[in-house]
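K.L.:
Quick one: sequence and predicted model below, then my questions.
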Amino acid sequence: MRWAASAFFCTLLGISAQAQAQATDRVLAEELFRQGQELMKQERYAEACPKLAESQRLDPGTGTLLNLAVCHEHEGKLATAWTEYSQVVTLARRDNRPDRVEYAEKRIAAIEPRLPRLTVTLSPGSDVPGLVVRLDDAELGRPALGVALPIDPGTHELTATAPGKQPFRTTIHIEPGLSRGSVTVPALLDAPAEAEAREAGAEAGANPSTSTLEPVPTTASPRGNAQRIVGLSMGGLGVVGIGIGAAFGFSAISKFNESNRAGCEGRVCDPDAAKIRNDARAAGNVSTIAFAAGAGLLGAGAILYFTAPKASVEDHGFAVTGLTVGPTSLGLRAVW
């Protein structure tokens, strides 16, 4: 039975942790989006773009992606903006947002003639088995070689590696404005035999032998029963906390949808709809707190229960627990 209880606790912990993480991500994404917009109004694009990018990573949305593309365009990163505008066109068509499709297509048409481009080619004899060519952190597949690729102005690093070969590395500087550049990957030199031997030795050292340790016997504790009672009580209170979090979470979602029907468009709301949206955020915050408290209690209860020593006939421990629930808090009291 203990393995079944363990599986139950772990499942609840996984569900609650995932729900809590998602709610936290949405709240943080909303705040980062607002900060990014304010910085864009002040034309502080170098500060605004990372905030919008993180908001998009936490809670992807076409509106955030469109703002990020505009920010990168103003920052001078035309290739990045061009890619993001192209993504907006695809997503906005899926969402039936012709206004966003039209705006993004206009920006693409305006950017394309000004895009800096770089062409990477292979010299004869350089295309050896296992060759990997990277531009910054992106791997260039064979179809991308020989193609004038859009690239942001600034400094970039091109590398080429292959098994048994010395790596090739070069730095490329792309000037702002319309520019065309090219770089050719030369045939890679053979790696010295000494270097290969050192690599083999390093790999051998990375896989040391292991030994088996015999388990150390432990003695039973007279407080095992009491610890298990507290663990079960805390686990039960954790389930209650998660239930409260779920209730407020459903309320937040309902109010969020109601605010959309009342006039919110993405993150922009009229006064009446903004009040409903604020109520949704408040419910979401309570949900996050309740989920966090419930998950903490559930996890602590599981640890106490499954780490309790075997009970003995001399065990007279007991525990009394209670739960207090406030608008934004959960409390636990316990007596041994």
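P.N.:
Everything's here; your move.
K.L.:
use CA for all of it now, contacts and neighbours both
P.N.:
OK.
K.L.:
State whether residue 279 and residue 257 are indeed in contact, as I suppose.
P.N.:
No: with contact defined as C-alpha atoms under 8 Å, residue 279 does not count as touching residue 257 (11.6 Å).
K.L.:
What's the separation between residue 233 and residue 160?
P.N.:
From residue 233 across to residue 160, the span is 59 Å (C-alpha to C-alpha, to the nearest Å).
K.L.:
Kindly report the same for residue 299.
P.N.:
48 Å.
K.L.:
Then residue 5?
P.N.:
53 Å.
K.L.:
Give me the more crowded residue out of these two.
P.N.:
The neighbour comparison of residue 5 against residue 160 (other C-alpha atoms under 10 Å) goes to residue 160, with 22 against 13.
K.L.:
give me the element that one is part of.
P.N.:
For residue 160, the host element (DSSP states H and E) is strand 154-161.
K.L.:
Break down the protein into its strands, ranges please.
P.N.:
Counting by DSSP state E, the chain has strands at residues 117-122, 132-135, 138-140, 148-150, 154-161, 168-174, 180-185, 320-325, 330-335.
K.L.:
ok, residue 244 touching residue 292?
P.N.:
No: at 10.9 Å, residue 244 does not count as touching residue 292 under the criterion of C-alpha under 8 Å.
K.L.:
okay, pairing it with this:
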Amino acid sequence: MVPSGLSRIAVLLLATAMAVAQEPKAPDAEGGAASPAPKKAALERVMSERGTEAEFSAALAKAKEAGIPDQALVEARFLYHVDRQEDEKLAAMLPELQKRKDSFKLEDSEIFAVREDWLAVVEYVEALAALKKGDKDRFKKHITEAFWLSPRQGSAFAPHIDRLRMEEAMRGVRIDLATKLASLLAGEEIDLARLLKDKKALLLHFWAPWNQESEASMPDFKVTAAELQKNGIAVVSLLADTEPEAIHDAKEIVSELGTPPPGAWLVDREKDSLHRLLRIQNLPSMVLVSPEGQVLFNGHPSEDGLWEALAKLSPAIKRPPVKDE
């Protein structure tokens, strides 16, 4: 269930960078236009291309032929990988960014209005490279420096800190599969072990009827749940709100998913709730649990990490296409 268009981090980076972007280049000394139509078109294409690597490379080549500065081309590649959430490829850009760190020219940039925003991006990529190597101290050093250099981009850096903290916290968590939870639809209590029996893993889908993203993503969730169940993954949707009104609204939403709806639909308990144990802060969230109660993934349904974890359990699982908004 990937949000259409730009990734969350790409939206944040682009919004903060473009909000302070430079005004269009002034005419040159001879009075000619600084950006002829073909050059402008090539620049716009490479900055907006979000297709395959081959399509991006073609746009990059056209931009280079049109005389777009190398600095702008590096920025285009950076945004391309950010948008596609390709952290490993971003980390691989580090040598190129470090080489340009001190020679950066503001007049060659297309998305940065101040030098500090550029330096923050270099620190951000250094932090990703450290995270890839499992170097927590180095990650903390560089992500902190990125915050210091460009506070306005802080909301783009924060998810990586949250991810690191979540992974560390989940290492010490074991879910008691004997836990019994009330059924949203049948009124009986069901234990997780019963749902997990003879399955490769259990996917917990935390949601609430008052959460717009939860409701809007239900059609995609239905397709995803069918794919997982077909490949031996038990699916449980867990209502995080026990208020009568929330339960009533939840039943109405579930009734639109067909009969029977995909997977089991349960209500989390108020005391010793799973959403508190699993540090659920945003909805919807998904938690993948092993037959031993170990947390294999905890995060947003759109994250690649979920599908990477599922692929390890069942290589036959295919990530379903998502409807455009």
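P.N.:
Cool, the structure landed. On a predicted model such as this, the values are computed, not experimentally measured, just so you know.
K.L.:
What TM-score do the two superposed chains give?
P.N.:
Remark: TM-score between the superposed chains equals 0.22 [TM-score structural alignment, normalised by the length of structure 2]; 123 aligned residues with a C-alpha RMSD of 6.7 Å.
K.L.:
packing partners for the strand holding residue 160 of structure 1?
P.N.:
strand 132-135, strand 168-174 (3 or more C-alpha pairs under 8 Å, 6 or more residues apart in numbering; DSSP states H and E).
K.L.:
out of those strands, nearest to residue 49 of structure 1?
P.N.:
strand 168-174 (20.6 Å; C-alpha to C-alpha).
K.L.:
and that closest one, how far from the chain's centre?
P.N.:
Its chain's C-alpha centre and that of strand 168-174 of structure 1 lie 30 Å apart, by C-alpha atoms, centre = their mean, to the nearest Å.
K.L.:
and the angle from that strand to strand 154-161?
P.N.:
Strand 168-174 of structure 1 runs at 160 degrees relative to strand 154-161, counting by axes from the mean of the first three to the mean of the last three C-alpha atoms, to 10 degrees.
K.L.:
Sort out which residues of strand 168-174 of structure 1 are buried, please.
P.N.:
By neighbour count on 16 or more other C-alpha atoms under 10 Å, the buried set for strand 168-174 of structure 1 is 168, 174.
K.L.:
What is that strand packed up against?
P.N.:
By 3+ C-alpha pairs under 8 Å, 6+ apart, strand 168-174 of structure 1 packs against strand 154-161.
K.L.:
Next, the buried residues of the strand it packs on.
P.N.:
Neighbour-count burial for strand 154-161 of structure 1 [16+ other C-alpha under 10 Å]: 158-161.
K.L.:
Could you do stretch 8-22 of structure 2 as well?
P.N.:
By neighbour count on 16+ other C-alpha under 10 Å, the buried set for stretch 8-22 of structure 2 is 8-14, 16-17, 21-22.
K.L.:
Repeat that for stretch 33-47 of structure 1.
P.N.:
Those would be 33-37, 39-40, 44-45, for stretch 33-47 of structure 1 by 16+ other C-alpha under 10 Å.
K.L.:
now, which of these lie within helices?
P.N.:
Mapping the buried residues of stretch 33-47 of structure 1 onto helices (DSSP state H) picks out 33-37, 39-40, 45.
K.L.:
possible to save those residues as a markdown table with distance to residue 100 of structure 1?
P.N.:
Listed next are those as a markdown table, based on distance: C-alpha to C-alpha, whole Å:
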| residue | distance to residue 100 of structure 1 |
| --- | --- |
| 33 | 18 |
| 34 | 20 |
| 35 | 22 |
| 36 | 19 |
| 37 | 18 |
| 39 | 22 |
| 40 | 19 |
| 45 | 21 |
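K.L.:
what's the closest of the residues you listed to residue 304 of structure 1?
P.N.:
Using C-alpha to C-alpha, these come closest to residue 304 of structure 1 at residue 33, 41.2 Å.
K.L.:
before we move on, what SS does residue 190 of structure 2 have?
P.N.:
Applying DSSP: H, G, I helix; E, B strand; the rest coil to residue 190 of structure 2 yields a three-state assignment of strand.
K.L.:
ditto for residue 204 of structure 2
P.N.:
strand.
K.L.:
Distance of it relative to residue 245 of structure 2?
P.N.:
22 Å.
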